[in-house]
Every structure is written in C-alpha cells, then in structure tokens.
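Visitor: Sequence first, then the predicted structure, then my questions.
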Amino acid sequence: MIAVELSREDPWPQADWDALAATAIRAAIARTPYGSLLDTSAAVEVSVRLTSDDEVRSLNHQYRQKDRPTNVLSFPMVQRDLLDTVSQNSDDGELLLGDIVLAHGVCAAEAGERGIAVETHATHLLVHGTLHLLGYDHMDDGEAEDMEAIEREALGDLGIADPYLVRED
C-alpha cells in the first residue's frame, strides 16, 4: 500500500495536491519492476513537500553543493536492491521510500515555458522524483533514455502528453 504524506507551503496555490501526488506516484511505480509495492501489505510511504525556491535552493546547496533552486529534489531512503523484499525488510510493516521536494517558482516558470498547467508539470516532476526514489537516474544517455521511457508511459497512463517531445513553433 502506498501512502503519500504531503505538505504544501506558499506560494503553492490551493489544489487537490494530495490526490495529484498519489496518482502520479502510483503511476510511476506501476511502470517499473517494483509495481508490487502498490499491493504490498507493508505501508510504503512517500513524503512530498511543495515549497519555495528558497527552501529548495538551500537543500540543493546542502545536499548537492549546487547553490541554486532546481525543480525537484528526491531523497531515497531505501537501496534499490532491497525494494523487491520491502515487506520482509520492514520491522513494523512500514517503509519510508523517500522524500520528494518541488520548488514552486522553478516549476511554475517551466510550466509557463511549455505552455502547460503547473499541476501538469508538477505531475511530471512527481513521476520523475518517484523514479529517483526507486533508484533510477539520468547520469548517462542510456539511463536517461530508460528513465524518460518510463516517465512517458506513466504520464501517458494519466493522459498527459510526452514532456520530452520537441515542439516546433
């Protein structure tokens, strides 16, 4: 069972972020070999924080030595090789998969550049962040292509257009 704990701070507007986050996270997990996490009896928790660029900048500086805000940060709490045995590796039947943090200003600016709603772009970033929690990365071309393919499939399941499609204006 997937549980999403979400906190929203200004300047993020009021919206049903809980439902949006849960839907995005479930769609991402479903498209990976870890889809069984959706049905496990263990409580698998993902923490989502919607916050300001300033907070994300601080976290990015502290954990990645990059002194600038970024759209999404992910902090995995489980090693990838342990994900298949999540229910056996949890003493109390609960497991924190990790934290996902989104920066409002960066997210809103990127959504504006793409001509899409902030909620749509946030959904993409939540899918992307969830894949990071599952051990996916985009440090080389092969990894990036694999991760993007899963993102496209998950977003397609949600009726969201391919975010990597190059638009010709």
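Guide: Here it is on my side, so go on.
Visitor: From here on, just use CA atoms for contacts and neighbour counts.
Guide: Noted.
Visitor: Quick one: the strands in this structure, in order.
Guide: Here the chain has its strands, by DSSP state E, at 2-8, 43-51, 72-76, 94-103.
Visitor: Could I get the ones you listed in CSV, plus columns for distance to R64?
Guide: Formatted as CSV, the strands of the chain follow (distance: least, CA to CA, whole Å):
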stretch, distance to R64
strand 2-8, 22
strand 43-51, 18
strand 72-76, 10
strand 94-103, 14
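Visitor: got JSON lines for those, with distance to T130 and mean neighbour count too?
Guide: Shown next, in JSON lines, are the strands of the chain (distance: least, CA to CA, whole Å; neighbours: other CA atoms under 10 Å):
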{"stretch": "strand 2-8", "distance to T130": "11", "mean neighbour count": "17"}
{"stretch": "strand 43-51", "distance to T130": "8", "mean neighbour count": "21"}
{"stretch": "strand 72-76", "distance to T130": "8", "mean neighbour count": "20"}
{"stretch": "strand 94-103", "distance to T130": "7", "mean neighbour count": "22"}
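Visitor: Which one, of these, ends up nearest to D140?
Guide: Checking the strands of the chain against D140 by CA to CA gives strand 72-76 as the closest, at 18.0 Å.
Visitor: From E9, how far out is L134?
Guide: According to CA to CA, to the nearest Å, L134 and E9 sit 26 Å apart.
Visitor: what about those two, which has more around it?
Guide: L134 (22 against 12; other CA atoms under 10 Å).
Visitor: Pasting the second one now:
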Amino acid sequence: MLTDVVIEDERWTAVGLPDLAERAARAALAELGHDPAAYEISVLACDDARIAVLNAEFRDKRAATNVLSWPAQEIAPQSEGAPPPAPAPDPFAGETQELGDIAIAYDTCAREAGEAGTPLADHATHLVVHAVLHLLGYDHIRDKDATLMEGLEVRILGKLGLPDPYNRAKGA
C-alpha cells in the first residue's frame, strides 16, 4: 500500500477514505511518472479541532483548514512555473521511501463539499491529490506555480472521472 491511513475521526470511514486516498495518491504519482510502489504516504483522517492544533503548531495559523501536508523532502523549484525535481532516492529507505504526511479534516471538507454542491468523496479525492502534489514539491503561492499545480490537479481528477473543481461556476 502506498498510503497508510490513520482514522482518528470515524466519520471518514463512511466516506471510504483509505481506498479513496490510495486511489488519489496513486493517480497523482502515476501522472507525474513516479512509481507508486516506491513511496509511502501517511494520512491522518481527523476533525477540525485536531487540524486546527496542527495548523497552529506548524503554520502559526490558529484555525482549522481542509488539508495539510508535510513533505519528507523540500524540492520546490527555484524558477516560477517550473516543475519540481523528482524526490531524491533515500539510500537508507529500503524498498519504499517516505514521501511525507497528510492530515485531512472532516468538518471543513464536509462543509466545503456542501457549499460547492460536490460529493464529499469527490472533494476529499481532490484534496488528497492536492496534498500529494505538495509532497512532490508543487505549490500555489506564485501565479505560474499555481497555474501549473491547478492544471495537474484537473488532469489527474479527470483521469479519475471527476469534474474540474475550479470550473464549477461554468457548470463543469
């Protein structure tokens, strides 16, 4: 298994988060030419209270958020709009190496999905894809980086049979 999902909030069980996270992470890695069998990703399925503590501790933001990610390697590109390099092999990792950790909050995700009129499973899939891209060095702070990352998300989600989450206003 690529993903190791720790269910802290049992509401995620009804969404099928372990299978959903595995499928989303595999799709993201495969789209970028990475062998999913070479990596491990830890996913914490939690609630808003837990993610708010993590957000305060690691980002100094005292509020809940939908998803957080902690890459095992900092591999962001220097040049805006350029793809990041592949993660460097870890000679001590054995058969698989840790790509990083993800935390996803049920309450915020459910609220956002409801507001967007999107099934919770679809929104959670998008957020896992988004977080895996962060683990791979993609970001959305600079405009060209955001365009690159968003395009990848849309392409990956499309291959999973999900609509463009950024094009809801146009009915897509």
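Guide: Okay, I see it. Since the model is a prediction, treat every value here as computed from it, not as a measurement.
Visitor: Report the TM-score for the pair.
Guide: TM-score for the superposed chains, counting by TM-score structural alignment, normalised by the length of the first structure: 0.87, backed by 162 aligned residues with a CA RMSD of 2.0 Å.
Visitor: circling back to that earlier point, for the strands of the first structure, which one sits closest to L158 of the first structure?
Guide: Judging these by CA to CA, what sits closest to L158 of the first structure is strand 2-8, at 17.5 Å.
Visitor: So what touches the closest one?
Guide: Residues outside strand 2-8 of the first structure that contact it (CA atoms under 8 Å, 6 or more residues apart in numbering): 17-18, 21-22, 26, 37-38, 43-51.
Visitor: now stretch 73-84 of the first structure
Guide: Under the criterion CA under 8 Å, 6+ apart, residues 34, 56, 60, 89, 96-102, 129-130, 132-135 lie in contact with stretch 73-84 of the first structure.
Visitor: Report the buried residues of stretch 16-25 of the first structure.
Guide: 17, 21-25 (16 or more other CA atoms under 10 Å).
Visitor: what do you get for stretch 102-119 of the second structure?
Guide: Buried residues in stretch 102-119 of the second structure (16+ other CA under 10 Å): 102-110, 112-113, 118.
Visitor: Nearest residue to the most centrally placed residue in the second structure in space, please, no chain neighbours.
Guide: In the second structure, the residue lying closest to the centroid (CA atoms, centre = their mean) is A131, at 2.0 Å. Leaving aside its chain neighbours, A131 of the second structure sits nearest to S69 (5.7 Å; criterion: CA to CA, 6 or more residues apart in numbering).
Visitor: The alignment partner in the second structure of S47 of the first structure: what's it in contact with?
Guide: Taking TM-score structural alignment, S47 of the first structure has S42 as its aligned residue in the second structure. Applying CA under 8 Å, 6+ apart, we find S42 of the second structure in contact with 3-6, 100-102.
Visitor: now swap in H132 of the first structure and tell me
Guide: H132 of the first structure touches 74-76, counting by CA under 8 Å, 6+ apart.
Visitor: what's the counterpart of it in the second structure?
Guide: Under the alignment (TM-score structural alignment), H132 of the first structure maps onto H134 of the second structure.
Visitor: Same question for M77 of the first structure.
Guide: Here M77 of the first structure is matched to A72 in the second structure, going by TM-score structural alignment.
Visitor: Could you report the neighbour count for Y164 of the first structure?
Guide: Using other CA under 10 Å, Y164 of the first structure has 10 other residues around it.
Visitor: So A27 of the second structure versus D60 of the second structure, what's the distance?
Guide: For A27 of the second structure, the distance to D60 of the second structure (CA to CA) stands at 31 Å.
Visitor: Which one of these two is surrounded by more residues?
Guide: Neighbour count, other CA under 10 Å: between A27 of the second structure and D60, A27 has more, with 20 against 11.
Visitor: quick revisit: may I see the buried residues of stretch 16-25 of the first structure arranged in CSV, with distance to E168 of the first structure as well?
Guide: Formatted as CSV, the buried residues of stretch 16-25 of the first structure follow (distance: CA to CA, whole Å):
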residue, distance to E168 of the first structure
W17, 31
A21, 30
A22, 33
T23, 30
A24, 27
I25, 30
